[in-house]
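1. generate a structure from the sequence data that follows.
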Amino acid sequence: MPLTDLTLAECLALRPDLDEPADLDAFWDRTLRAARAAGGTAAFTPVDTGLTQVTTYDVTVPGFAGEPVRGWLHLPAGAGGPLGCVVEFLGYGRGRGLPHEQLLWANAGYAHFLMDTRGQGWSTAGGDTPDTVSLNGDVPGFLTRGVDSPDDHYYRRVYTDAVRFVDAALAHPRVDPDRVVVTGHSQGGGISLAVAGLVPGLAGVMPDTPFLCDIRRGALIAGAPPYTEIAEYLSLYRDRAGTVLTTLSYVDAALLASRATAPSLFSIAMMDDICPPSTCFAAYHRYGGAKDLRVYEFNGHEGGGAHHRREQLTWVRERFTTPHLIADPGPSTLHDPQLA
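-> The predicted model follows:
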């Protein structure tokens, strides 16, 4: 895989000037107020997975407009509480899957909330959380659904679901609300950055090769989907570029990340043609809180894989067991395990 974007030195020096809507904060304040006002109560139903060391619950949380959002809650069996918690969001096209599939964080001793993504996933038609809004005129995929208006855009609903999912985690009796970290890979990384900008008081955020950052640049240079959905749409609707890019700016995670204050651990892969590294660095440079970075210079979209999971386990343990790291995460650092 050759480099298809800027070099590491160029990315480190990058300071993109992104177009930010004047009413971005008001838009999200209005959106989240409406979702919370819709009411509803999170439900947790025990699931028999056949496993003895992890206890699992089928989760339903009221999301955008109070609509049900599915997920899993995994708890280490027999552990006392309240526990540190990792809330995870999924990559593009993925659903929550089967309840026994993702047990890393529970095995590390933490509560693990895993959110289904509306309209995505394989387990049922449209996933376990269907998207109730059907808008015509989009190309295949999710990026251009409702792209003529910020109020109608697909990711307005997804980000709201994610905030409400974090609300449910913060309120759960087995969770310590002072020790909640959000994370995700690709689409999940972008969602985690957006949530970090929209929910104050988180203990940390861990975006891996995040999608939905500097979306305009992604549409111009990405060599593989999903960003190519935007270029495909605009190749058909040549007169809509201004409207489309304005709508997408309301869900650009690089803009929302500038509002975040929680400490962060980013991962970025320099040979990523799905989420080009310059777009990920746009979010990293604009991130509002303290930040650590792991660069994987010779990897594509898979990033650090299992090696980065080990980095995350160490990073979370330090923040959950050392109180001063939650309040004072220290200076930003850059570490590339492949260059060390």
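2. contacts and neighbour counts: CA atoms only from here.
-> Noted.
3. residue 140: what's its closest spatial neighbour, skipping adjacent residues?
-> Leaving out its chain neighbours, the residue that sits closest to residue 140 by CA to CA, 6 or more residues apart in numbering is residue 229, at 7.3 Å.
4. can you pull the buried residues of the host helix or strand of the one you found?
-> For residue 229, the host element (DSSP states H and E) is helix 228-236. Neighbour counts over helix 228-236 (16 or more other CA atoms under 10 Å) mark 228-231, 233-234 as buried.
5. how far does that helix sit from the chain's center?
-> How far helix 228-236 lies from its chain's middle: 23 Å, per CA atoms, centre = their mean, to the nearest Å.
6. one more: stretch 220-230?
-> 18 Å.
7. residue 192 is in contact with residue 266, correct?
-> No. Residue 266 lies out of contact with residue 192 (CA atoms under 8 Å); the separation is 10.9 Å.
8. ok, those two, which is more surrounded?
-> Counted by other CA atoms under 10 Å, residue 266 and residue 192 do not tie: residue 192 has more neighbours, with 32 against 25.
9. compare with the first, here's sequence two:
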Amino acid sequence: MPLTDFGLDELGDYRPKSTAPHDFDAFWWRTLAEARSQGGAVTADRVTARHLLRTVDVDDVRFPGWNGDPVAAWLLRPRGAAGPLPVVVTYIGYSGGRGLPTDHLLWSAAGYAQLVVDSRGQGHDTPDRHAGEGTQWTEGFMTRGIESPDQYYYRRLITDCVRAVDAVAELPGLDPDRVVVTGGSQGGGLALAVAGLAGDRVAAVLPDVPYLCHFRRAVQISGDGPYQEIAKYLRWHSRHRVEPAFTTLDYFDGVHFAQRATAPALFSVGLMDPVCPPSTVYAAFNHYAGEDRTMTVWPFADHGGGYGSNPPVQLDWLHERGLGTEL
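-> Predicted structure coming up:
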């Protein structure tokens, strides 16, 4: 992939004007209050033997998400580790779900607990039961309910992700004061949203090549990936729906969540990424409210970012901030 966005010098200074809707905070306070008012129990069933794993314990977790809907997650912990453990809450990339426990062994191998959160409607274990409340204009999820912030798909998914952090306090053996949120692409955008909404209950955030940031520019210049679902929708409805669509998207833009997030943050970016253009990642990074923020740059990377080279960077960074595990 060639370079198709700003150069690195320009990206470092790229801080586009970005103003959240006047009722942004009220919208999310109301949304999360409504979800929490639904109640619901957090459950965890031990399923280690089913997956023939010897060095980790695996629990099949359900916790209440948006509207109290049960959301699936895996909880993985190093077997025999003395708690309470720091926990890495992991959100998943676009069109994926929590998969299998064997997909997620890195963090437990490094001594962390890991809560892997299913994505409603995208994974197999958490249906989006309220999908019919908003129109879906294209394949995928980007235009599902786009006519209204209240009906938009990501209102439900982001709420699930915040409620996953709520659930940590109810799961034994985890340290609610050492919660790290992370993910790549869509998962990175969701981690940013949680960092902005959950406040000091997040100890660190690791957004890799984050999606859901700087929507207007992303829709205009991305050469691949799901932003094109929005472009396709606007292509056919451009006369009347451009501003209403972006008005909805403003409530879910990672730049606005970044402006409210203060936890130490380690971003990553691929300078040849056609899915999440580098300027959209830097828009969130340069607006990030926390003083401790670092960008890992992969100059010749596409949307895979640093691939297998990125986890060692994350582990070192967490240890430097006292969020590592005992060796």
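10. work out for me the element the residue nearest to the spatial centre of structure 2 sits within.
-> Centrality entry for structure 2: nearest residue to the mean C-alpha point is residue 190, 2.1 Å, by CA atoms, centre = their mean. For residue 190 of structure 2, the element it lies in under DSSP H and E is helix 186-198.
11. that helix vs structure 1, mean deviation?
-> Taken over the aligned residues, the distance from helix 186-198 of structure 2 to structure 1 averages 0.2 Å (mean CA distance after the TM-score superposition for structure 1).
12. after superposition, how close is the next helix-or-strand element following that helix to structure 1?
-> Later in the chain than helix 186-198 of structure 2, the nearest helix or strand by DSSP H and E is strand 204-208. Compared with structure 1 after fitting, strand 204-208 of structure 2 has a mean deviation of 0.2 Å; criterion: mean CA distance after the TM-score superposition for structure 1.
13. can you check which part of structure 1 the following helix or strand past strand 204-208 of structure 2 sits on?
-> Moving toward the C-terminus from strand 204-208 of structure 2, the next helix or strand (DSSP H and E) is helix 215-221. Counting by TM-score structural alignment, helix 215-221 of structure 2 pairs with residues 215-221 of structure 1.
14. quick one: average offset of that stretch versus structure 2, please.
-> Stretch 215-221 of structure 1 sits 0.7 Å off on average (mean CA distance after the TM-score superposition for structure 1).
15. contacts for that stretch?
-> 5, 227-231, 245, 248-249, 252, 275-276, 279 (CA atoms under 8 Å, 6 or more residues apart in numbering).
16. just the closest of those to residue 36 of structure 1, please.
-> When those are compared for distance to residue 36 of structure 1 (CA to CA), residue 252 wins out at 22.1 Å.
17. check contacts around residue 271 of structure 2.
-> Contacts of residue 271 of structure 2 (CA under 8 Å, 6+ apart): 3, 5, 277-278, 297-302.
18. which one (most neighbours) among the residues you listed?
-> Neighbour max across the contacts of residue 271 of structure 2 (other CA under 10 Å) = residue 277, 31 neighbours.
19. now that one, nearest residue through space, not along the chain?
-> Here the residue nearest residue 277 of structure 2, using CA to CA, 6+ apart, is residue 222, at 6.0 Å.
20. so what's the residue count around residue 19 of structure 1?
-> By other CA under 10 Å, 14 other residues sit near residue 19 of structure 1.
21. again with residue 101 of structure 1
-> That count, for residue 101 of structure 1 with other CA under 10 Å as the rule, works out to 8.
22. quick one: it and residue 156 of structure 1, what's the gap?
-> According to CA to CA, to the nearest Å, residue 101 of structure 1 and residue 156 of structure 1 sit 28 Å apart.
23. and for residue 239 of structure 1?
-> 23 Å.
24. so between these two, which is more surrounded?
-> When neighbours are counted by other CA under 10 Å, residue 239 of structure 1 and residue 156 differ, and residue 156 comes out ahead with 20 against 10.
25. ok, for that one, nearest residue in space, not its chain neighbours?
-> residue 251 (6.8 Å).
26. coming back round to it: which of the contacts of residue 271 of structure 2 lies closest to residue 129 of structure 2?
-> For those, the nearest to residue 129 of structure 2 is residue 277 (32.0 Å; CA to CA).
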